[in-house]
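[1] Dropping a prediction and its sequence here:
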Amino acid sequence: MSCMHKYRLGLEELDAAIDGVSGGIGILVEGPSISGKEAIVYSLIRQGLDDGEGVVLIPTMETGENVLASYGNTKNLRVVDCMSRPLGLDRLDSANVKYVNGPGDVTGMGVWTGRLLAEFSGRPVRLCIDSLSTLLMYSSLQLIFRFLHMLNGKVFAAGGLSVGVVDEGMHDQKTMASLRQLYRAALELKEGEDACYVRAVRLTPLPTPWFRFGEVIE
């Protein structure tokens, strides 16, 4: 069952260092707006699909069709699309993609995400919101906090993994502190001269070493 399942992050050295992530936990992917953040999110989603988990993704800067095209096996991938309608694209809900009115439609996102999570009842499931920073451009911190608290409650009760992505430099300390209340652990990102690095915090007794995971793109 999902409560015994160990979640992998799709980053070989980091996965070896933390020996899998137990269900019922939230991870905040935080760092500056660097090119490597997309690679981290891709690895997290790809690993869940490869491991046969249910994956629910809320991308705030990509259409559902583009997301599906990024992954080969989409049988267990569900997407809440926030972008197609604001772009004027006429799309109908499908098994894989559900449409809401935009990044500010928190109610619609909550309804569809809850239904999609329920599709994977009794199975390992991971939820990823990419990104929280975009949601906070359209709604108040208080509203987003309640929204995330509700969704994380559903994920944690199911023994799942919840991932939120945030551009750290866009927010003040109060906002970051509030988000960290909702996600017990973190993947911290930084950029070196020629590479991007990641480490896990609060998934092990001490932070892991920094691991290289991608090249810097100028």
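    Good, I have the coordinates.
[2] rest of the way, CA atoms for contacts and neighbours
    Will do.
[3] ok now the helix or strand that contains Val155, how far from the chain's centre?
    Element membership for Val155 (DSSP states H and E) is helix 141-157. Taking C-alpha atoms, centre = their mean, to the nearest Å, one finds the center of helix 141-157 at 13 Å from the center of the full chain.
[4] Which elements pack onto it?
    When contacts are defined as 3 or more C-alpha pairs under 8 Å, 6 or more residues apart in numbering; DSSP states H and E, helix 141-157 sits against helix 106-119, strand 125-130, strand 161-167, helix 173-182.
[5] and the angle from the last one to helix 141-157?
    Spelled out, that is helix 173-182. 20 degrees (axes from the mean of the first three to the mean of the last three C-alpha atoms, to 10 degrees).
[6] Check which element follows helix 173-182 along the chain.
    Next element after helix 173-182 (DSSP H and E): strand 185-191.
[7] which helices and strands sit right next to that following strand?
    Strand 185-191 sits against strand 25-31, strand 195-201, with contacts defined as 3+ C-alpha pairs under 8 Å, 6+ apart.
[8] ok, residues contacting it?
    Contact with strand 185-191 is made by 25-32, 34, 37, 196-203, 216, as judged by C-alpha atoms under 8 Å, 6 or more residues apart in numbering.
[9] Of those, grab the buried ones for PyMOL.
    Filtering the contacts of strand 185-191 down to the buried ones (16 or more other C-alpha atoms under 10 Å) takes a single PyMOL command:
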select buried, resi 25+26+27+28+29+30+31+32+37+196+197+198+199+200+201+203
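[10] Take this one as well and set it beside the first:
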Amino acid sequence: MNYKFGYPDMGIEVPPGTNLMLLGDLFSGKDILSKEFIREGLKNGEACIFVSTSDPILETVEEFSDNDLEYLGMVNCISSRTDLAPDFAYINQVRFVSSPTELATIMAFINEFLDIFRDKDVKKIRIVFDSVSTLLMYSNLKTLYKFLHVLTNTVKSRNAVLLLTMEEGVHDKIEISSLQRLSQGLITMAEGEIQFNGFSRKKFQYETQDNRIILNGD
């Protein structure tokens, strides 16, 4: 029942109910890794929920267009229904949030998708939240902590897995350490090295190439 990470050479599997924090700067490749986490789930017939606070919805669909999107739910905080053509194929799989400040609405839509996938008897569910850093621009730490506390507990109760992305270099140590306490694993990407802490202790050298993470060695 473990969740595979998508890079066979890593040999990384994540136990159900795990919440992960992915920390890296703008050029680290963390966005590539987080979206590959979704693609791996779709490839394996798992349900996935992608929450975006920065990518327009059409970009999100394009990112995953090489996969079967039947079990992909998308929560988008910067686009609206008016951005889409009337015959947009995936309209029933998208929920629009007017602003990243609407944390209650975001949580409600995540729960809605979780219920939809439960009714379809999908056993495994991945959630990627991209990104926590955007939420911190609009909310204070206390408010965001409460929101993420609810979300991470929901993930545990559903035996799902959650990957939260966070921008390194724009937050103080208190913000990072406070939110990190909600996770059972930390992944850092910096200076060409991916390091896993918590559920694993592995680290790898890597480079980004053609929108892919290329491992250079263990």
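    Sure thing, it's come through. Only a predicted model underlies this, so the values are computations on that prediction, with no experimental measurement involved.
[11] follow-up on the earlier one: measure the mean distance from the helix holding Val155 of the first structure to the second structure post-superposition.
    Superposed on the second structure, helix 141-157 of the first structure shows a mean distance of 1.1 Å to its aligned residues (mean C-alpha distance after the TM-score superposition for the first structure).
[12] Which residues does that helix contact?
    Under C-alpha under 8 Å, 6+ apart, the answer for helix 141-157 of the first structure is 23-26, 106, 110, 113-114, 117, 125-127, 135-136, 161-162, 175, 178-179, 182.
[13] residue closest to the middle of the second structure?
    In the second structure, the centroid-proximal residue (C-alpha atoms, centre = their mean) is Val128; its distance is 1.4 Å.
[14] From Gln205 of the second structure, how far out is it?
    From Val128 of the second structure over to Gln205 of the second structure the distance is 23 Å, taken as C-alpha to C-alpha, to the nearest Å.
[15] One more: Val94 of the second structure?
    With distances taken as C-alpha to C-alpha, Val94 of the second structure is found 36 Å from Gln205 of the second structure.
[16] Compare neighbour counts for these two and give me the winner.
    Shown here are Val94 of the second structure and Gln205; by other C-alpha atoms under 10 Å, Val94 has more neighbours (21 against 16).
[17] Alignment lookup: that one to the first structure.
    Aligned by TM-score structural alignment, Val94 of the second structure pairs with Val97 of the first structure.
[18] How about that match: what's its closest non-neighbour residue?
    Nearest residue to Val97 of the first structure, sequence neighbours excluded (C-alpha to C-alpha, 6 or more residues apart in numbering): Val79, at 4.8 Å.
[19] which residue lines up with Glu63 of the second structure in the first structure?
    Match for Glu63 of the second structure (TM-score structural alignment): Ser70.
[20] list the contacts for that match?
    So Ser70 of the first structure contacts nothing (C-alpha under 8 Å, 6+ apart).
[21] if you set the cut-off to 10 Å instead, what comes out?
    Applying C-alpha atoms under 10 Å, 6 or more residues apart in numbering to Ser70 of the first structure gives the contacts Tyr42, Arg46.
[22] burial measure for Phe147 of the second structure, as a count.
    Other residues close to Phe147 of the second structure by other C-alpha under 10 Å number 15.
[23] Sorry, wrong one. I was asking about Pro124 of the first structure.
    25.
[24] doesn't Val21 make contact with it?
    No - the pair Pro124 of the first structure / Val21 is not scored as a contact, 11.9 Å apart, by C-alpha atoms under 10 Å.
[25] any common contacting residues for the two?
    With C-alpha under 10 Å, 6+ apart, Pro124 of the first structure and Val21 have common neighbours His5, Lys6, Tyr7, Gly160, Leu161.
[26] Just the buried subset of those residues, please.
    His5, Lys6, Tyr7, Gly160, Leu161.
[27] Closest to Val41 of the first structure out of the residues you listed?
    Closest approach to Val41 of the first structure among these (C-alpha to C-alpha): Leu161, at 13.4 Å.
[28] For the closest one, which non-adjacent residue is closest in space?
    Leaving aside its sequence neighbours, Leu161 of the first structure sits nearest to Arg126 (C-alpha to C-alpha, 6+ apart; 4.6 Å).
[29] can you check His171 of the second structure too?
    Per C-alpha to C-alpha, 6+ apart, closest to His171 of the second structure is Ser133, 8.0 Å.
[30] and that neighbour, what helix or strand is that in?
    Going by DSSP H and E, Ser133 of the second structure is part of helix 132-138.
[31] Buried residues in that helix, which are they?
    Val132, Ser133, Thr134, Leu135, Leu136.
[32] Just send those residues back as JSON lines, with distance to Tyr145 of the second structure too.
    Converted to JSON lines, the buried residues of helix 132-138 of the second structure look like this (distance: C-alpha to C-alpha, whole Å):
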{"residue": "Val132", "distance to Tyr145 of the second structure": "10"}
{"residue": "Ser133", "distance to Tyr145 of the second structure": "12"}
{"residue": "Thr134", "distance to Tyr145 of the second structure": "14"}
{"residue": "Leu135", "distance to Tyr145 of the second structure": "11"}
{"residue": "Leu136", "distance to Tyr145 of the second structure": "10"}
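[33] now, which of the residues you listed sits nearest Ser98 of the second structure?
    Of the buried residues of helix 132-138 of the second structure, the one sitting nearest to Ser98 of the second structure (C-alpha to C-alpha) turns out to be Leu135, at 13.1 Å.
[34] Is that closest one in contact with Thr101, as I believe?
    Yes - using C-alpha under 10 Å, Leu135 of the second structure is in contact with Thr101, at 7.0 Å.
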